[in-house]
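Visitor: the following comprises the amino acid sequence and a computationally predicted model.
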Amino acid sequence: MSSNQYYSQLGGLPPQTQTLSSKAVFKTAYAVIPKTVMSDIVTSILPHWDETRAWIIARPLSGFAETFAQYIMEVKPGGGSLRPEPDARASAAIFVVEGEGAITYDGHDHPLRAGSFAYLPAGEKWTFRNDSAAPIRFHWVRKAFKVVDGLEAPPAIFTHEDDCVMHAMPETEGRWATTRFIDPSDIRYDMHLNIVTFEPGAVIPFMETHIMEHGLYVLEGKAVYRLNEDWVEVEAGDYMWLRAFCPQACYAGGPGRFRYLLYKDVNRHPDL
């Protein structure tokens, strides 16, 4: 059984005595959406989803996310959808942080629990349900799949973090590592959803500046993250969006591990 922790305690509303200071910020190069602002009143309900609400934390928007949308979904017992995806262009990556449920795909039921990952190809039919006695919460990344002539469509993936190898970054002695749900050498996929893990004291030792757009949701621990010209303290439950080429670095001071769910777009030419 996995000992990994996945932050999932969203909702509620601060008391009237709460101060208004916050690390929430929206800039051209990045945004920080802290857990303190993910209250009940910012949720959305979605067509064809029963007993469900969503925190939509990224969406395609001029000056914001350009390649993806990201939701935190909460499905109550008995809830789900027979028509979850309204756009035939959209592929889906799902990661469960709490509870149990199931995806039905290609005639087969795929049970889900905390730590489960699923990739659903664009244009394919799938359904979701929660037959358990408690809510299930999961991240849902939607991306318009970029078809490449002569390249076959990627297959679906159903796996769990416990079944995936953690890959140490080069020359870090395992202090900085990634859990890769999609094979990074498989060019059929145009996005990745990974878990990045830092041991206490580990760092990103340079200012990463690259073409990939990022969504980072902190699953566990805390750290100081460099976003463009600013250092921001983040902790479990906080979300960061980074525009392509936004410089980034990280210092994980401890006392425990720092882990986040990382989206990035990959394996395609830029649109001209």
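Guide: Nice, thanks for sending it over. Numbering: from 1, shown residues only.
Visitor: from here on, just use CA atoms for contacts and neighbour counts.
Guide: Will do.
Visitor: and the strands in the stretch 1-150 of the chain?
Guide: For the stretch 1-150 of the chain, applying DSSP state E, counting those that start in this stretch gives strands covering 25-26, 30-33, 50-58, 69-81, 90-98, 100-105, 108-113, 116-120, 126-129, 136-144.
Visitor: and the comparison structure, right after this:
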Amino acid sequence: MNRPRYYAPEGGLPAQTDLLTGRAVVTEAYTVIPRGVLRDIVVSVLPEWAGTRAWILNRPVAGGATTFAQYLMEIAPGGGSRAPEPELEVQSFLFVLEGTLTVRRLGRDHVLTPGGFAYLPPETLWGAFNEGQEPAKFTWIRKAHQPLPGHTPAPVFGNESEIEPTPMPGTDNKWRTTRMIPVEDVAYDMHVNVVTFEPGAVIPFAETHVMEHGLYVLEGKAVYRLNQDWVEVEEGDYLSLRAFCPQACYAGGPSNFRYLLYKDVNRQVLLGGR
């Protein structure tokens, strides 16, 4: 069995001779950040991290997705953080794209290779380090946890390639989902999945739902229907979808189309009442 591959940003800058063209777009329903704009000039330095740079892909913003933040992180050999999360009520999900990432919790090291992931609940003291010889690249999702009395989320570690995907009904397994956070446990108010489409597979209706999405394309290409627009996307592109943004897609081939998908789940809509 061939192990999956995952696209990670390379940084750098375009040549001065390149044309000023691209596919980046921001609307009230969705945002598309193509891989070509993830350049050195737009990286952030986070004070909690050493030897690390970050592309911030999503933050809560008026008119957009508001429940989460998402980064692409690159740690140089020897870099990392002993206390990466500045807000104790925030939970994290890490997914490794390239290199090796060591996640340390309660004195125990979890070594994550590409496809490896870690879910870290709120009020968890943890660290992340690159103890290898190559840069470690991963995506980091942060969400303020909405507590539910009597239900406490537990840490989860694993690798998506070792999880059996669930086929979508009626698709002959050509559209399948790898679920990395327990889906039946209401202690978790977020899910993160790897969604796989074989060439030619489709989402055959415009999904319109309350869940927000952060969608990072790991492999392949597709045409996405977002609100009223058809948008081409490829590996390395990022999409942020606000609640109720209509969405569907056609997988273009020749390889599988795969993406990492965040969504907020399992909570009542709060209206500010008593």
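Guide: Cool, the structure landed. Just so we're clear, the structure is a prediction, and the values are computed from it rather than from any experiment.
Visitor: hmm, back to that, closest to Val165 of structure 1 out of the strands of the stretch 1-150 of structure 1?
Guide: Of all the strands of the stretch 1-150 of structure 1, strand 116-120 sits nearest to Val165 of structure 1, with 13.7 Å by CA to CA.
Visitor: the closest one vs structure 2, average distance?
Guide: Aligned to structure 2 and superposed, strand 116-120 of structure 1 gives a mean residue distance of 0.4 Å (mean CA distance after the TM-score superposition for structure 1).
Visitor: still on that earlier bit, wait, which of the strands of the stretch 1-150 of structure 1 is closest to Ile204 of structure 1?
Guide: Closest among those, once you apply CA to CA, is strand 30-33, at 17.7 Å.
Visitor: I figured Ile163 of structure 2 was touching Thr177, is that so?
Guide: No: in this structure, Ile163 of structure 2 is not within contact of Thr177 by CA atoms under 8 Å, at 9.9 Å.
Visitor: reformat the strands of the stretch 1-150 of structure 1 as CSV; add distance to Gly237 of structure 1.
Guide: Listed next are these as CSV, based on distance: least, CA to CA, whole Å:
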stretch, distance to Gly237 of structure 1
strand 25-26, 15
strand 30-33, 9
strand 50-58, 12
strand 69-81, 11
strand 90-98, 11
strand 100-105, 20
strand 108-113, 19
strand 116-120, 18
strand 126-129, 24
strand 136-144, 12
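Visitor: and for Ala114 of structure 1, the neighbour number?
Guide: By the criterion of other CA atoms under 10 Å, Ala114 of structure 1 has 21 neighbours.
Visitor: next up, the contacts around it.
Guide: Contact analysis of Ala114 of structure 1 by CA atoms under 8 Å, 6 or more residues apart in numbering lists Tyr6, Phe95, Val96, Val97, Glu98, Gly99, Glu100.
Visitor: identify the residue nearest the fourth one in space, chain neighbours excluded?
Guide: In space, Val97 of structure 1 comes closest to Ala114 once its chain neighbours are excluded; the distance is 4.7 Å by CA to CA, 6 or more residues apart in numbering.
Visitor: looking at the contacts of Ala114 of structure 1, which is nearest Gly215 of structure 1?
Guide: Closest approach between the contacts of Ala114 of structure 1 and Gly215 of structure 1, by CA to CA: Phe95, at 13.5 Å.
Visitor: how close does that closest one sit to Thr159 of structure 1?
Guide: Counting by CA to CA, to the nearest Å, the gap from Phe95 of structure 1 to Thr159 of structure 1 is 10 Å.
Visitor: one more: Val42 of structure 1?
Guide: 31 Å.
Visitor: doesn't Ala243 make contact with Glu207 of structure 2?
Guide: No: if you go by CA under 8 Å, Glu207 of structure 2 and Ala243 don't touch, sitting 10.7 Å apart.
Visitor: who's more crowded, the two?
Guide: Neighbours were counted for Glu207 of structure 2 and for Ala243 using other CA under 10 Å; Ala243 has more, 21 against 16.
Visitor: tell me the secondary structure for the more buried one?
Guide: coil (DSSP: H, G, I helix; E, B strand; the rest coil).
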